[in-house]
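1. Here is a sequence together with a model predicted from it:
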Amino acid sequence: MQGVNVVDHPLVQHKLSIMRDKNLSTASFRRLLKEISLLLGYEVTRDLELTTKEIETPLEKMQAPTIEGKKLVFASVLRAGNGLVEGLLDLVPAARVAHVGLYRDHETLQAVEYFFKAPSDLENRLVIVVDPMLATANSAIAAIQMLKDRGATNLRFLCLLAAPEGISNLRRAHPDVEIYTASIDRQLNEKGYIVPGIGDAGDRIYGTK
C-alpha cells in the first residue's frame, strides 16, 4: 500500500506472535512491547537527516555524523501510546514528548479529546505519532489534526497493528502522513477491534479490563 511501511524484520514478527497469545502475562506483554518499539523505532527514524561535527577520538580528530535539526517529538496517544514511547525514548533519549488524550466512544467509535500537551515549535520538528493500534483510525486522525492545528507539518504514524479499514481512513484524511506498522491484520470486527489482533492494547499493557 502506498504510504504504508510494514516492518517485517524476523525479530519484530517473532515478538509480535508471542504478544498475540491471550495467556501472556501483563509483565511479559509490557516487556515485549518495549522491545518491539525499539525495533520499530529504528525503521521510523531510518531516514533522519545527518550533518557532521568535529570530534576528537582517542586517536585523532574527525568529522562525525550527527542528527541534523531540532530534536524530534514522540506524540503519544493516551493511554496505550505510552507503552510504545517508553521504548522509543530508550532509543532517542533526547526526544521531546507530546501527550494527546483521546478516548473512543464505544457507541459511536468516534474519538473524544480530553487532554493535549506538546512542545513548542512543532513546525520545525519531525513528529512521530504513536499508538499501538490503528483500528478505525478515528483517534489517529483526530490526534494528527490536533498536532497540525498546533503547527506540526512533518508527521509520521507508528503503530504495532493496523487494520485495512484504518489504513484507508487515515490515508484519506491525512495523505501526507506515512504509516509504519509491524502487521496489517485481516479486518475489524463488529465492535471495531482488529482481528486476529492482540485485544485491547491499553488493558494488556496496564492489566485492566
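-> That came through, no problem. Fair warning: this is a prediction, and the values are worked out from it, not measured in the lab. Numbering: from 1, shown residues only.

2. drop to CA atoms for contacts and neighbour counts, all remaining ones
-> Will do.

3. which stretches of this structure form helices?
-> All helices of the chain, identified by DSSP state H, fall at 10-20, 26-44, 81-91, 138-149, 164-173, 201-206.

4. structure B:
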Amino acid sequence: MIINLSETNSLVGEWLSEIRNIEVQQDRMRFRRNMERLGEVAAYEISKTLDYEEKEITTPMGIANCRVLKSQPVLATILRAGLALHQGLLHYFDKADHAFISAYRKHNHDGSFDISLEYVSTPSIDGQVLILSDPMLATGSSLVKTIEHLEEIGKPSHIHLVVAIACTVGIEYVLRNTKANLTIWAGDIDDELTAKGYIVPGLGDAGDLAFGNKLQQ
C-alpha cells in the first residue's frame, strides 16, 4: 500500500514547500523542524492502523476506560539523514524501542554507486511493527538492502516506510524486491529520477541540509 500525504489538503503541503524551497531550506533548524513535523503527521496516521486494547485508568475522580496500544512499534532510521524524521516519529511513539542503520551510497569513479551498509543496532523486531524512516526514496536500493538485512535478524509483522519524498521508480523497485508486509507513507511523490539516481524536483541532499556538508561522497 502507498499513501501520499500530499493528496489531500493539509499542512503537509506547507511544510514540504519550505523543505523543497532552495532559499528556505538553507535554514537548517527550520529544515529539521519541518522534517520532524512530517514524522509527527506520519506517526499519527500510522497510529490509526495499530492494535489497541481497553485499559482501566484511575483518575482523581473515578475510573476511566481508555484505549491504549497493545504493543509499541520499533522505530528505525537510516543514519544520518533520517534523524530529524525519526525524531518526529519519536515525539508520538515516545515509548518505542529504536534501531539505527548506516546505509549510504558509495560512489565509484565511473559515476555509478554501490550501497554500503556498515552498522546496525537494533532491538528484537521479530513479530513487531517496524517503522523505518528515510527522507528520500530514490532508487530504493538502500531501503531494500536495509530491509533484507533487518529481516535476517527478525521478521517484523509489518513494515511502515516513512519518507519525505519518494520517486515512482524507487517505489516500484521496493515493491518488486521485497516480500515484506509493507506500507509506504510519502510526504509527496515525484516522477523523475536522474541517471545518477537523484529525484527531480526533489529537495536536494537531505542529510547535508539538516546537518551540514560531508567530506566523503
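-> Nice, I can see it. For clarity, every value in this text was computed on a predicted model and none was experimentally measured.

5. TM-score for this pair?
-> Superposed pair, TM-score by TM-score structural alignment, normalised by the length of the first structure: 0.93. Supporting alignment: 205 aligned residues with a C-alpha RMSD of 1.4 Å.

6. ok so, going back, and residue 102 of the first structure, which of the helices of the first structure is closest to it?
-> With C-alpha to C-alpha as the criterion, residue 102 of the first structure lies closest to helix 138-149 of the helices of the first structure, at 6.6 Å.

7. what range in the second structure does that closest one sit on?
-> On the second structure, the counterpart of helix 138-149 of the first structure by TM-score structural alignment is residues 141-152.

8. so how far does that stretch sit from its counterpart in the first structure?
-> Compared with the first structure after fitting, stretch 141-152 of the second structure deviates on average by 0.7 Å (mean C-alpha distance after the TM-score superposition for the first structure).

9. Could you list the buried residues of that stretch?
-> Within stretch 141-152 of the second structure, the residues scored as buried using 16 or more other C-alpha atoms under 10 Å are 141, 142, 143, 144, 145, 146, 147, 148, 150.

10. ok, now stretch 169-181 of the first structure?
-> Neighbour-count burial for stretch 169-181 of the first structure [16+ other C-alpha under 10 Å]: 169, 170, 171, 173, 177, 178, 179, 180, 181.

11. As TSV, those with distance to residue 162 of the first structure would be great.
-> Listed next are these as TSV, based on distance: C-alpha to C-alpha, whole Å:
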residue	distance to residue 162 of the first structure
169	11
170	11
171	12
173	16
177	15
178	13
179	9
180	9
181	7
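
12. sorry, back to before: please work out which residues outside the match of helix 138-149 of the first structure touch it.
-> Applying C-alpha atoms under 8 Å, 6 or more residues apart in numbering, the external contacts of stretch 141-152 of the second structure come out as 101, 103, 104, 105, 115, 117, 137, 170, 173, 174, 177, 178.

13. The nearest residue to the last one once chain neighbours are set aside and residue 182 of the second structure, how far apart?
-> The reference is to residue 178 of the second structure. Take residue 178 of the second structure and drop its neighbours on the chain: the residue closest to it by C-alpha to C-alpha, 6 or more residues apart in numbering is residue 144, 6.6 Å away. According to C-alpha to C-alpha, to the nearest Å, residue 144 of the second structure and residue 182 of the second structure sit 12 Å apart.
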